[in-house]
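Q: 3D model of this:
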Amino acid sequence: MPTRSTDSNRAPLMAVAVVHHHFPPSHNPSLKPSPLIRRRRLLSFPHSSSHRPHPQSPILNLMAGRTSAALQSLVEEVSATISSGAPPIPALAGLGGALFLRNRSGDCLAVVKPFNAGETGVREAAAYLLDHAAFAGVPPTALIQISHPPTNLLASIQRFVPHEFDAGDLGPSRFSVASVHRIGILDIRLLNTDRHAGNLLVQKQSVDKNRTFDGAELATELVPIDHGLCLPELLEDPYFEWLHWPQAAVPFSGEEIQYVSKIDPFKDAELLRAELPSIREPAIRILILCTIFLKKAVDFGLCLSEIGGMMTREFCRMEEGESFLESLCTKAEESIGAESELGEEDDVKEYQELCEKPLDLNCHGAGVERSKMISFKDKNEEQWMLFLERFEQILTEVFEVMKKVEVKLKPGSPCNI
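A: Predicted coordinates for the structure are as follows:
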């Protein structure tokens, strides 16, 4: 625990109360704290006269996020930093008003991103919440409110990760296969529309040179940050920086296959509803759909680049066509209420028709307009479950036909089906 400094130039320390609330901040009623978070007060520093916080001390409210040991440690360190009087430091331009918090030793402790509506901040917390067992390495993230009347700051807070570069500063050849795979699995589940090189932090590690693509003695582990544009409410076109990296074409390891097999999309949905109730149902249904697609594709034996390519739209002559995943959803929607039994020849024909748009190199089809993007907002629960049942059925049939005709996918390109 930090001690009081004898340096007269230092700001006096203040006690900070860390409160886990059950009520939303008044200026953002849509952002409701998790009912699973227990209410408790923690004093960052002992007070000689009382164990209660001073009436004028800042109050740090943990509004939402997984109450893990790592997160609790972060919150306590942040409260200590605030109590020391250390001012936040604005981040570089282009980071959306992000602030760095440094501890009394001058080390960067956390990144704080103030927000109003709560959309991106909530999704930052969701990515950490859904990164089970820190498989992809999302840094501890939560939503907080710092109250120091008359000021109330609502923000997402994330543990700062010391790093050498971001992925844009290096070629991908030195990135470890496991690191790329684990981040890719998370991006697919969350339909990340903004996985660019700048939000993949690079940490160097000494490894056997045989493990890298170019024989280097240093490999790099990637740390994923900036998840504010994941979990869209429409079936949007994702952006996966790793799609054409050589690691994405390497088959999944046994550990990765086992991890994916244990993911339960419906439990994940319940987790989001309980911990982050401001995330709306259409976004949660996107999570369920993409997780089911991932699990089926991994079980079929596809690699990361193949799966990502099937989710990504094709551009031809400045027009954007449907992705393979969107085509599957359209086919599932059309098949509901129109049951028919098909023979094997018809199966192949149906499959070829399903793949016609991704294969249409002449771009006869119209582009995808935002107003026509697939949404599950208007489905009631019965309709939604029927759609998922039909989607899984068609997806299974498609994969079976792919086996029969020995379809080979070019990494990152569904047009090669």
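
Q: only C-alpha atoms for contact and neighbour calcs from this point on.
A: Fine.

Q: measure A142 to A249 for me?
A: To A249, A142 is 33 Å away according to Cα to Cα, to the nearest Å.

Q: same question for R159.
A: 31 Å.

Q: name the element the residue positioned nearest the centre of the chain belongs to?
A: Centroid check for the chain by Cα atoms, centre = their mean gives A127 as the closest residue, at 3.7 Å. According to DSSP states H and E, A127 maps onto helix 119-130.

Q: got the contact list for that helix?
A: Residues from elsewhere that reach helix 119-130, judged by Cα atoms under 8 Å, 6 or more residues apart in numbering: 64-66, 113, 115, 134, 138-143, 155-156, 190, 226-231, 268, 272, 276, 278-279.

Q: surely L218 touches V202?
A: No. Under the criterion of Cα atoms under 8 Å, L218 is not in contact with V202, lying 11.7 Å apart.

Q: out of the two, which sits in the more crowded spot?
A: V202 (25 against 16; other Cα atoms under 10 Å).

Q: and the more buried one, how far is that from C303?
A: 23 Å.

Q: swap in V260?
A: For V260, the distance to C303 - Cα to Cα - is 13 Å.

Q: which residues sit against stretch 233-242?
A: Outside stretch 233-242, the residues that reach it (Cα under 8 Å, 6+ apart) are 180, 184, 187, 191-197, 248, 280, 282-284, 286, 305, 308, 311-313, 323, 326, 373-377.

Q: kindly recompute the last result at 6 Å.
A: L191, N192, T193, D194, R195, H196, P282, A283, T312, I374, S375 (Cα atoms under 6 Å, 6 or more residues apart in numbering).

Q: another for comparison:
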Amino acid sequence: MEQIFPTLTNLPAQIASHLQSMISCLENLDLSAPLPQYLSHEHIFEIRDSTNRLRCLFKRFRDDDEEAARKEVAVYLLDHPPNSHRSLSETVYGFAGVRPTVFVRFRCNSEVVMGILVEFVDEAYVIDQDYYHWPISTDDIQSIVLLDIRFGNMDRNRENILLKEDEGVAHLIPIDHECSFANEVQAYNCAGFAWLKSKDFGDYGVAFSPDCVTYVSQLDPGADLEFLRHCGWEVEPYYVEQLTIFTMFLKKVVSKGLTAFHIGKIASFWCDDERHNLQAIVDSVVEEGNYIENVGIRMEERLTEYVMLNMP
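A: This next block holds a predicted model:
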């Protein structure tokens, strides 16, 4: 491998071992020939182990899109397990169930290619049409809501959620996070979330579970950014600002008892009340001095108003 992110030696041993096993599957292939394509996806390829088991997928990115690939890895790294920070935990899977992801650059078929390896999920399928089979876990829905808001996800459509059945209950697995913090014009207006627009995802008008409330209260964007640097990525200033502000927003709305329905509307183009739209709140603050602190003050004022007007 010519390049890897994160730096495996800077991760907890179990996480590093898991990612290294994925990389080893790639290294053990005949890289003098093209990789086998996965289904009909021209930019996604199969990576199988020595037993021919599909171990992970290689998702190729264009040379000018390296940052998007790294952002997708960052979502895995920052999907902390419950009650611990990823940097301190040997637990492989985090709160939202984002699959292990690692950035790689290597030579294949006489050219240098770049992208990510993502762990493959067996016996799962995409919710790409109306869904009426098993009941969907409310905990899974809420964890994806928190993930999407925290990372300003601009692409949570139905095809970016896998479903895996377990004992008659449908569990959701979020995939494809390259569009985190991807709106260059209105950074705090996310595109319509699939979970906000479809009845198939259950009742998003219920309160967040105690586990969700506790998880959000423990989020620390400063520690997250330091962890990414420690892993080998010095993020751009816009990433620092947006992760900090989205996390601050998430902590405030969850602590105030707002539901996924309210949170999704406030943070998206679907908000019909401009005064309480997240983008409008951020835009109302002059970018000078203690900018992020001032955004937090304005956010607290507007969200308090919103609760008084919209919550029973």
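
Q: tm score of chain vs chain?
A: Superposed pair, TM-score by TM-score structural alignment, normalised by the length of structure 2: 0.81. Supporting alignment: 289 aligned residues with a Cα RMSD of 3.0 Å.

Q: ok, A142 and A249 of structure 1, which is more surrounded?
A: A142 (30 against 20).

Q: doesn't that one lie inside a strand?
A: Yes. Inclusion of A142 of structure 1 in a strand is indicated when DSSP: H, G, I helix; E, B strand; the rest coil is applied.

Q: so it touches G65, yeah?
A: Yes. The pair A142 of structure 1 / G65 is scored as a contact, 4.6 Å apart, by Cα atoms under 6 Å.

Q: which residues in the stretch 151-300 of structure 2 form helices?
A: 194-197, 210-217, 221-230, 237-255, 260-266, 278-283, 291-310 (DSSP state H, counting those that start in this stretch).

Q: and the third one, which stretch of structure 1?
A: Alignment of helix 221-230 of structure 2 against structure 1: residues 265-274, by TM-score structural alignment.

Q: pull out the buried residues from that stretch.
A: P265, F266, D268, A269, L271, L272, R273, A274 (16 or more other Cα atoms under 10 Å).

Q: also stretch 164-171 of structure 1?
A: Quick answer for stretch 164-171 of structure 1 (16+ other Cα under 10 Å): F165, D166, A167.

Q: related to what we said a few turns ago, what stretch of structure 2 lies opposite the helix holding A127 of structure 1 in the alignment?
A: The aligned range for helix 119-130 of structure 1 is 67-78, by TM-score structural alignment.

Q: what does H18 of structure 2 correspond to in structure 1?
A: Checking with TM-score structural alignment, H18 of structure 2 has S73 as its match.

Q: residues near its match, how many?
A: By other Cα under 10 Å, the burial measure for S73 of structure 1, its neighbour count, is 14.

Q: you'd agree it is in a helix?
A: Yes. Assessed with three-state DSSP, S73 of structure 1 lies in a helix.

Q: which position in structure 1 aligns with N160 of structure 2?
A: Using TM-score structural alignment, N160 of structure 2 lines up with N199 in structure 1.

Q: an error on my part: the question was meant for F208 of structure 2.
A: Aligned partner of F208 of structure 2 by TM-score structural alignment: F252.

Q: how near is that match to R182 of structure 1?
A: 10 Å.

Q: swap in S327 of structure 1?
A: Taking Cα to Cα, one finds S327 of structure 1 at 26 Å from R182 of structure 1.

Q: before we move on, what about A167 of structure 1?
A: 15 Å.

Q: just to revisit the earlier point, of the contacts of helix 119-130 of structure 1, buried ones?
A: If we count by 16+ other Cα under 10 Å, these have these buried: 64-66, 113, 115, 138-143, 155-156, 190, 226-231, 268, 272, 276, 278-279.

Q: what lines up with E293 of structure 2 in structure 1?
A: That one, E293 of structure 2, aligns with E389 by TM-score structural alignment.

Q: what is the neighbour count of that match?
A: Neighbours of E389 of structure 1 (other Cα under 10 Å): 14.

Q: and for E274 of structure 2?
A: Neighbour tally, E274 of structure 2, other Cα under 10 Å: 12.

Q: and P25 of structure 1, by the same measure?
A: P25 of structure 1 has 18 nearby residues by other Cα under 10 Å.

Q: start and end of stretch 219-239 of structure 1, how far apart?
A: So stretch 219-239 of structure 1: terminal residues 24 Å apart, Cα to Cα.
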